[in-house]
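Student: Pasting the sequence and the predicted coordinates here, then a few questions.
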Amino acid sequence: MAHSAKGVPRLAALDVGQAARVLSEVRSATLSGRRAPVPPRPVIEASWGRVRRGGLDPDHDVRAAPLSPGEIERRRRDSPLRHVLPVLREGLLSVANVAQHIMVVADADGRVLWREGSPSVLRRADGLGFEPGADWGEGVVGTNGVGTPAVTRRPVQVFASEHFVRSHTSWTCTGAPITDPRDGRLIGVVDVSGPLETMHPATLAWVNAVAKLAEARLRELHLTALDRLRAMAAPPLARLGGRALAVDKDGWTAAMTGMPYVARVALPESLAPGRCLLPTLGPCTVEPLPGGWLIRAADTPEPERATRVALDVAHPRRWSVTVSGDTGSWSHELSPRHAELLCLLALHRTGRSAADLAADLFGDPARAVTVRAEMSRVRRYLGAFLEHRPYRFCDAAEVDLLLPRNPDDLLPHSVAPGVVRARSTSQSRAAATPKSGVR
């Protein structure tokens, strides 16, 4: 029997039935605390650990109440995933039907919004509660091809007894996350599932490739929307003096005048017409435009900046930074990479060089150029509170780092060596005390 470097059987090297038997032994031994014949794959072992800490019983199929038909329709209308359904269907459904699979599209909460494919497999899925409106988050139904990719932020194939809940072990699921190209935010997961005998190792690469095509389509739609906003904003910008720009609802710049180009402006979560304070721009006047905002920067000096920076990485899938002070506050949702960078800087208040951060993120100090590029993007919305040489939060910033209760749940998607070290020791909690300057 062929094995991977970690000892897990290579499923391509043995028949499906034999693989299922091996994994059944691995699951039974691991969950009962005995030594398994081979260890589970790291992504599966990590998922089982999260699920067990959450109190899920592997021998009981517990299901959350499905959404009402009205709520399903509302989520479908509000989800950006509706724009890429044609891409997903074209890339997955024809093969899925032949291979006795179904395609499932879920939102960022793990709620199934669309489900199509082989009628016979759809009926089998009904028996598992794998239906529109169902909650297939990892914390609800255990390790699976919808909830686990949402947590790890990478494609995952869950075969047979790699599922945590026993009733799912006759199933194989392969899911890939779909992120919003504008900000890296998770918007959902596309999954191809079916009976375990239909498993094929190439399914993982196939599903991930189609998910990337969907993200490319979202990027095209965003650029088209910016073009429309640019045409709309051109006449008022031509009449204005001073610094002004037109941005979409997420702060991406469509056009500007009287100032150097910036790709994006960090906007408050709730922006309204009138006067406001924006990071990097200072006092501004905001007016609505179809599809965005017209922002006029005031010529008066910027008021005293906020001094408290709250970095929230307590949630397993959503992370944010909030800056507040006497002049107000604003928040910015973080991409997975920026959450890693800022968390590492919060844990190392004395600073990290570009090479240090490259080692922390990639295990390779030579990738300093990549780190500098990412830090330049971070500085677009947080530059007033960051120093460089080395990279660090400025001394005037009072940094609060909000961590999960269990260190193992810190940025669970991340495989960055610096984050892995923080999880495996108590350093992250020690660094979150006032003594270290991080709360």
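Tutor: Arrived safely. Everything numeric here is computed off the predicted structure, so don't read it as measured data.

Student: Going by C-alpha atoms from here, please, whenever you check contacts or count neighbours.
Tutor: Noted.

Student: State the distance from Trp48 to Glu162.
Tutor: According to CA to CA, to the nearest Å, Trp48 stands 9 Å off from Glu162.

Student: which residues do those two both contact?
Tutor: Listed contacts common to Trp48 and Glu162 are Thr143; contacts here mean CA atoms under 8 Å, 6 or more residues apart in numbering.

Student: got another, please set it beside the one above:
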Amino acid sequence: MQRDDLHDRRVRAVRAWTRFVAQGDDEDDAVRPEILSSWQLSGVVSPDVTHAPLADEGDTADFWNASPLQTAVERVQDELRRTAEDGDLVIAVTDDQTRILWTYGGRVMRRKAETVNFVPGGRWDERSVGTNALAIAGRTAAPSMVFSAEHYAEVVHNWVCWAAPVFDPVTGRSLGVIDLSTTWDRTHPIGLATARVMARLIEGALPTDRRTPFAGDVGPDEPGLVLTLLGTAEVWFDGQRLLLNRRQTEILALLALHPSGLSVEHLHALLYGDAAVTTSTLKAEVSHLRTALSGQLSSRPYRLTMPVTSDVEEVQRLLRRGDVRRAVRAYGGDLLPGTESPALVQMGDYLAVSVREALLNDPDPDAVLRYSELAPYDTAVVEACLAAIPVHHPVAPLLKGKLASAR
């Protein structure tokens, strides 16, 4: 396109955006329907937002390392990088929640991208940063282009973006999107076609030796939500593993512990305590979860609307029945180790003390041996068991060895 034509198009886009933001005019014929629909969804964020929110760096890296997208991108990264450098583009690959997992940019666009958190961990869904091609392509599962002031956030009005969804050929599931972005004056008709080609390139490079979107994941058979929260964190929904960040897993844990639901204020207090975190950050996390759970997370109050089971619930149930051996077998360790949620820290302490006290009252040798692997320095439980069992009990030498190594 000629620069004058692009400039005229940009002016029209800015005028339409201004009318929508300032006057709420949502009947402008100059605005494409998919853009207008996205603007309406973007009303939860300010058009003055200066950058995308960032997800936890460690969670993003863990997700990327476990995703088949990483293998695919590594296999075709030379071509992706060549495309970025030749066109002075920044290329991004996201997960299915529009969180950026990988980027590569030409010299100019890389610097521009960094200023708005168009980097790994950046959240580019509409509820986080407003209308953009990544968000539309991810939500609609169709290629998308967003030009200049068609973006809801004014900070990226100088950009043009083309995005296409990436599907898993094995399952048909959307894995995320690939996006190509540059400055508005470099708009080219071939941009969207290039994004489609890049998406097909990644799909063709995905590893084929897997039965699910994440290699080796074989989920529980029961429907609904299954949470493993003790020792390690795993979330399964209708038999499929969800790779969530720490905060999202913590939110699910809190909602599972409060089946009647929580107000946004109560959930915020349980999750963040006195930390200076806005409720809009919490709402964004809940929005991601609602999408991942196919809408089965209600509002006012926040409540899970599908069957939920967890190892926390199972341990408590077995302790109430007095089945200490099975309770310890179900107890995988600390509740979400490293969590800073005051409510989850408190529940973790409560559960750890409950298991320990149950063992002191009923020091089943097999249960104590298992427990000593989880709490190797808790000598009191091992000593109580040795005092209660015969000297020649087959587990006694193992427990004595545990005791010696702990001292």
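Tutor: That came through, no problem. What you are looking at is a predicted structure, and each value in this text was computed from that prediction instead of being measured.

Student: Would you pull the TM-score for this pair?
Tutor: TM-score for the superposed chains, counting by TM-score structural alignment, normalised by the length of the second structure: 0.50, backed by 235 aligned residues with a CA RMSD of 3.5 Å.

Student: Map Asn119 of the first structure across to the second structure for me.
Tutor: Actually, residue 119 of the first structure is Pro. It isn't Asn. Aligned by TM-score structural alignment, Pro119 of the first structure pairs with Arg107 of the second structure.

Student: give the contact list for the residue nearest in space to the middle of the first structure.
Tutor: The residue lying closest to the centre of the first structure (CA atoms, centre = their mean) is Leu186, at 4.1 Å. Contacts for Leu186 of the first structure (CA under 8 Å, 6+ apart) come out as 108, 150, 153, 177-180, 317.

Student: do that again at 6 Å, thanks
Tutor: Shown in contact with Leu186 of the first structure (CA atoms under 6 Å, 6 or more residues apart in numbering): 108, 179.

Student: residue in the second structure matching it?
Tutor: Per TM-score structural alignment, Leu186 of the first structure is aligned with Ser174.

Student: show me the biggest helix of the first structure in terms of residues.
Tutor: If you go by DSSP state H, the first structure has its longest helix at helix 203-239.

Student: That one: how far from the chain's middle?
Tutor: With CA atoms, centre = their mean, to the nearest Å as the basis, helix 203-239 of the first structure stands 19 Å off its chain's centre.

Student: Can you point out the buried residues in it?
Tutor: By 16 or more other CA atoms under 10 Å, the buried positions in helix 203-239 of the first structure come out as 203-204, 207-208, 210-211, 213-216, 218, 222, 226, 229-230, 232-234, 237.

Student: Check stretch 316-325 of the first structure too.
Tutor: Those would be 316-323, for stretch 316-325 of the first structure by 16+ other CA under 10 Å.

Student: Need those residues in TSV (columns: distance to His332 of the first structure and secondary structure).
Tutor: Output for these, formatted as TSV (distance: CA to CA, whole Å; DSSP: H, G, I helix; E, B strand; the rest coil):
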residue	distance to His332 of the first structure	secondary structure
Pro316	17	coil
Arg317	15	coil
Arg318	11	coil
Trp319	9	coil
Ser320	6	strand
Val321	5	strand
Thr322	6	strand
Val323	9	strand
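
Student: and Thr309 of the second structure, what element?
Tutor: Using DSSP states H and E, Thr309 of the second structure maps to strand 308-310.

Student: Not counting its own residues, what contacts that strand?
Tutor: With contact meaning CA under 6 Å, 6+ apart, strand 308-310 of the second structure is reached by 225-228.

Student: How about Ala141 of the second structure: what's its closest non-neighbour residue?
Tutor: Distances taken as CA to CA, 6 or more residues apart in numbering place Pro165 nearest to Ala141 of the second structure, at 5.7 Å, with adjacent residues excluded.

Student: Pipe the contacts of strand 308-310 of the second structure into CSV and attach distance to Arg241 of the second structure and neighbour count per row.
Tutor: Shown next, in CSV, are these (distance: CA to CA, whole Å; neighbours: other CA atoms under 10 Å):
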residue, distance to Arg241 of the second structure, neighbour count
Leu225, 10, 24
Val226, 9, 24
Leu227, 10, 21
Thr228, 11, 21
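
Student: For Ala327 of the second structure, which three-state class applies?
Tutor: helix (DSSP: H, G, I helix; E, B strand; the rest coil).

Student: let me fix that: Val119 of the second structure
Tutor: Judged by three-state DSSP, the three-state class of Val119 of the second structure is coil.

Student: Kindly state which residue of the first structure is aligned to it.
Tutor: Using TM-score structural alignment, Val119 of the second structure sits opposite Glu131 in the first structure.

Student: cool, Ala195 of the second structure as well?
Tutor: Taking TM-score structural alignment, Ala195 of the second structure has Val207 as its aligned residue in the first structure.

Student: Distance of that match relative to Leu31 of the first structure?
Tutor: 29 Å.

Student: same check, this time on Pro132 of the first structure
Tutor: Counting by CA to CA, the gap from Pro132 of the first structure to Leu31 of the first structure is 30 Å.

Student: neighbour-wise, which of the two wins?
Tutor: Neighbour count, other CA atoms under 10 Å: between Pro132 of the first structure and Leu31, Pro132 has more, with 20 against 15.

Student: That one reaches Arg111, doesn't it?
Tutor: No: Pro132 of the first structure lies out of contact with Arg111 (CA atoms under 6 Å); the separation is 7.6 Å.

Student: picking that back up, out of the buried residues of stretch 316-325 of the first structure, which one sits closest to Gly194 of the first structure?
Tutor: Of all those, Gly194 of the first structure sits closest to Arg317, with 26.5 Å by CA to CA.

Student: From Arg185 of the first structure, how far out is that closest one?
Tutor: 9 Å.

Student: can you check Val192 of the first structure too?
Tutor: Here the criterion is CA to CA. By it, Val192 of the first structure lies 22 Å from Arg185 of the first structure.
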